[in-house]
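In: Build the 3D model from these lines:
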Amino acid sequence: MVHKISTKSGTAARCISFGAALLFSSTAYAQNEDPQQGPPAAENVFAGDYVTIGAGVRVGPSYAGSDDYNISPLPVIIGSISGIDFQPRGPGFAVDLIPDKRNAKIDYILGPVAVARFDRKSSIKDDVVKSLGKLDIAVELGGNAGIQVNRVLHDYDSLTAQFDMRWDVAGAHNGMVMNPSLTYFTPINRAVVVSFSLNADYMDDDFADYYYSIDPAGSAASGLPVFAADGGWKSVGASVFAGIDLDGNAANGGFSLSLIGSYSKLLEDAKRSPVTSIRGSSNQFTGVIGLGYTF
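Out: Reported below is the predicted structural model:
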């Protein structure tokens, strides 16, 4: 189901993932359509296999903890083939291997996740942070599990709790991240849907050290104080999404417009690090606008 979304807006990189995962979700209303009230299966593009492709524009921090903002493109592909759902995770993907049962009260989510993390690799506007040097690209592999409760307040809404756990296998931060989230999704009418999400990011010591510590050599190059970062809760955040089907009927596919706004607050050593506390901000904002086509 398209609206099985993991929302992680704790850093700039996670905000991209959140935006990509929610982008074009206005089609979700059709998937919970009651067969007695909704369109016949022949008119419902989601009755079988489907794919949504699209592109958007993201405005967000230039790195996790920055107070400088960049504009960047955001390609997206999302869909379901033979009952197996797939969705973007920023520069990466997540797969749900458990097929959903039509009109089920509860759906389960379980599958692999792969994400590439480009934080502080490029597009750093702050010359002081840039003097610390570019960081390597991390490739994080792991799993995603969750549960979705359908028909919470009415026939077409849902409440989804999800949890990601991933490890870097590319030799960048060599650490582990965890991302719990809770999302409420509801249609407003046949053309407009909204969702509201709460989320958090947890980092281990290796991750914290790689992205937030400053060693003596880095201190000499940048003028920032030496700082040793420890793992812990990296951020908490909230997001809102609105999707609009442009012909007024999500069930027939076609074009849709998505709008996303998210806020996250860096915590603990992610907040105390000089790259955040001196050169950036613990308050992180991201916005996404995108256009998708479903067939």
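In: okay, CA-based contacts and neighbour counts for the rest of this
Out: Fine.
In: Strands of the stretch 51-200 of the chain, start to end?
Out: For the stretch 51-200 of the chain, the strands defined by DSSP state E, counting those that start in this stretch cover 69-81, 84-88, 92-96, 106-117, 138-150, 158-168, 176-187, 192-203.
In: just so I know, which of the ones you listed lies nearest D245?
Out: Checking these against D245 by C-alpha to C-alpha gives strand 192-203 as the closest, at 6.4 Å.
In: What angle do strand 158-168 and the closest one make with each other?
Out: 30 degrees (axes from the mean of the first three to the mean of the last three C-alpha atoms, to 10 degrees).
In: give the contact list for I260.
Out: I260 makes contacts with 19, 22-23, 239-242, 287-289, as judged by C-alpha atoms under 8 Å, 6 or more residues apart in numbering.
In: So of those residues, which two are at opposite extremes in space?
Out: The widest separation within the contacts of I260 (C-alpha to C-alpha) is 13.7 Å, between S239 and I289.
In: Looking at those two, which is more packed in?
Out: The residue with more neighbours, out of S239 and I289, is S239; 24 against 21, by other C-alpha atoms under 10 Å.
In: you'd agree that one is up against L259?
Out: No - at 10.8 Å, S239 and L259 do not qualify as touching, with contact defined as C-alpha atoms under 8 Å.
In: what's around the spatially closest residue to D205 that is not a sequence neighbour, how many residues?
Out: In this structure, D205 finds its nearest non-sequential neighbour in G231, 4.0 Å apart by C-alpha to C-alpha, 6 or more residues apart in numbering. Using other C-alpha under 10 Å, the number of residues around G231 comes to 20.
In: cool, K105 as well?
Out: Other residues near K105 number 12, with proximity taken as other C-alpha under 10 Å.
In: G83 versus that one, what's the distance?
Out: 17 Å (C-alpha to C-alpha, to the nearest Å).
In: Over to M165?
Out: From M165 across to G83, the span is 23 Å (C-alpha to C-alpha).
In: just V95 next, same as before
Out: 11 Å.
In: returning to that earlier point: of all the strands of the stretch 51-200 of the chain, which lies closest to D126?
Out: Comparing the strands of the stretch 51-200 of the chain by C-alpha to C-alpha, strand 69-81 comes nearest, at 10.4 Å.
In: compare with the first, here's sequence two:
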Amino acid sequence: MRLFSRVAAPLIATAAFSLSVPAWAQEISGPRDPATTPAGELNKNSVTIGLGGVYLPDYEGSNDYRFTAAPAGLAYIDGRTIALIGNRLSVDLIGDLRNPAWDFQAGPVAVVNMDRTAPSQIDDPRVRALGKIGAAVELGGYVGIAKVGVVTSPYDRLSIALSYRHDVTNVHDSAIWQPTINYFTPLSTKAAVGLFVTAERAGKGYARRYFSINPEQSIASTLPVYTARAGWKDWTAGAIGTYSITGNLVHGWKLVGSVNYSRMLNDFGDSPIVSQAGSRSQWLSALGIAYTF
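Out: Now for the predicted structure:
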């Protein structure tokens, strides 16, 4: 589930985009004349829940893939947003409704890193032999800014965010920085698409725990001894689409789909765990259903 958390960046990442369509639609309704707007339509609170199937690598850097289920949910309450995407939870604490053309975002973020916590689910025997890694709880925060009405229409949205997380469970005991750029646009009252680019920079402890190989592990796995250093770990680009099958984008059932490509970089991509047992190229796809009420 490590790769999945990478593409579920705080609120404005790919899956969060699809689920935050109701919040976006309510925010852009602000510039309309309240006298001609139905009561309760402006900045209406909403909740979206969803469940999807995700096809992702066995571990970060693997060339073997498996299916797993992932929950998703988003609550939009008085301009503030709480988003759960897979193993990532984020909360936007800035409920700024005064200027709907701009959205300033800041709040906490939490990720449960489950990478290689279940060796039995890893197909490659060499990586299985490296042993089990405990689940890491990464806590931190993020800041971001979004502009509505940028390129294609008065209703598209471009946003930039930066998040910081640190492991508080001493599994890798290091930090992860993640910048993200997203673009989102509606195609109709029933369909919308989004694009994003993100990257992660990981600390020394992360490189050592997940991508280094000590002499004992080398003997057990037959992979060579390797010491990975901190640095930029990967970049990811993806696209997401959502289509309403009942009602419209701000109410009812909708389908959500996403395809993402990641590339492992520097010492992380050069690690034998990736370069010999896996692949620098990583794919993730997801398809799910969600309901907004």
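In: neighbours around A72 of structure 2, how many?
Out: Quick note: A72 of structure 2 (other C-alpha under 10 Å) scores 22 neighbours.
In: Spit out the contact partners of it.
Out: 49-52, 83-86.
In: Show me which of those residues are buried.
Out: 49-52, 83-86 (16 or more other C-alpha atoms under 10 Å).
In: Excluding chain neighbours, what is closest to R117 of structure 1?
Out: Nearest one to R117 of structure 1, counting by C-alpha to C-alpha, 6+ apart, is A138 at 5.0 Å.
In: what does that neighbour align to in structure 2?
Out: Using TM-score structural alignment, the equivalent of A138 of structure 1 in structure 2 is A136.
In: my guess is that match contacts S174, does it?
Out: No - at 10.4 Å, A136 of structure 2 and S174 do not qualify as touching, with contact defined as C-alpha under 8 Å.
In: Spit out the residues that contact those two alike.
Out: D167.
In: Tell me, how many residues neighbour the match of A138 of structure 1?
Out: So A136 of structure 2, with other C-alpha under 10 Å, has 20 neighbours.
In: In contact with it, which residues?
Out: Contact analysis of A136 of structure 2 by C-alpha under 8 Å, 6+ apart lists 112-114, 167-172.
In: you'd agree Y210 of structure 1 is in a helix?
Out: Yes - looking at Y210 of structure 1 with DSSP: H, G, I helix; E, B strand; the rest coil, it is inside a helix.
In: Which residue is the nearest non-sequential neighbour of it?
Out: Nearest non-adjacent residue to Y210 of structure 1 (C-alpha to C-alpha, 6+ apart): H173, at 5.4 Å.
In: one step back: will you turn the strands of the stretch 51-200 of structure 1 into CSV that also has distance to N32 of structure 1?
Out: Formatted as CSV, the strands of the stretch 51-200 of structure 1 follow (distance: least, C-alpha to C-alpha, whole Å):
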stretch, distance to N32 of structure 1
strand 69-81, 15
strand 84-88, 15
strand 92-96, 17
strand 106-117, 12
strand 138-150, 9
strand 158-168, 9
strand 176-187, 10
strand 192-203, 12
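In: Which of those strands sits closest to I124 of structure 1?
Out: strand 69-81 (8.9 Å).
In: Excluding chain neighbours, what is closest to G146 of structure 1?
Out: Of all residues not flanking G146 of structure 1 in the chain, Q162 sits nearest, at 4.1 Å (C-alpha to C-alpha, 6+ apart).
In: surely that neighbour meets I147?
Out: Yes - judged on C-alpha under 8 Å, Q162 of structure 1 makes contact with I147 at a distance of 6.6 Å.
In: Quick one: residues contacting S197 of structure 1.
Out: 7, 181-184, 238-240.
In: Of these - the most surrounded one?
Out: T7 (33 neighbours).
In: Check the secondary structure at the residue in structure 1 sticking out farthest from the centre for me.
Out: Taking C-alpha atoms, centre = their mean as the measure, the residue most remote from the mean C-alpha position of structure 1 is A220, 35.6 Å away. Classification of A220 of structure 1 using three-state DSSP returns helix.
In: List the contacts of the counterpart of K44 of structure 2 in structure 1.
Out: Matched to structure 1 by TM-score structural alignment, K44 of structure 2 sits across from G48. The contact partners of G48 of structure 1, by C-alpha under 8 Å, 6+ apart, come to 80-83.
In: follow-up on the earlier one: neighbour-wise, which of Q162 and I147 of structure 1 wins?
Out: Q162 (22 against 17).
In: In structure 2, what sits opposite S72 of structure 1 in the alignment?
Out: By TM-score structural alignment, S72 of structure 1 lines up with T68.
In: give me the number of residues near its match?
Out: Neighbour count of T68 of structure 2, defined by other C-alpha under 10 Å: 12.
In: ditto for A39 of structure 2
Out: Neighbour count for A39 of structure 2, taken as other C-alpha under 10 Å: 9.
In: could you say which helix or strand contains it?
Out: Under DSSP states H and E, no helix or strand contains A39 of structure 2.
In: what's the answer for S5 of structure 2, then?
Out: Here S5 of structure 2, judged by DSSP H and E, is contained in helix 2-6.
In: For that helix, name the packing helices and strands.
Out: Here helix 2-6 of structure 2 touches strand 46-57, strand 102-113, going by 3 or more C-alpha pairs under 8 Å, 6 or more residues apart in numbering; DSSP states H and E.
In: Contacts for the last one next, please.
Out: Strand 102-113 of structure 2 is touched from outside by 1-2, 5, 10, 87-94, 96, 135-148, 163, 165, with contacts defined as C-alpha under 8 Å, 6+ apart.
In: Now list the buried members of those residues.
Out: Using 16+ other C-alpha under 10 Å, the buried ones in those are 1-2, 5, 10, 87-92, 135-144, 146-148, 163, 165.
In: thinking again about what came up before, quick one: which of the contacts of I260 of structure 1 hold up in structure 2? List them.
Out: Retained in structure 2: 19, 239-242, 287-289, out of the contacts of I260 of structure 1 (criterion both residues aligned by TM-score structural alignment, their matches' C-alpha atoms under 8 Å).
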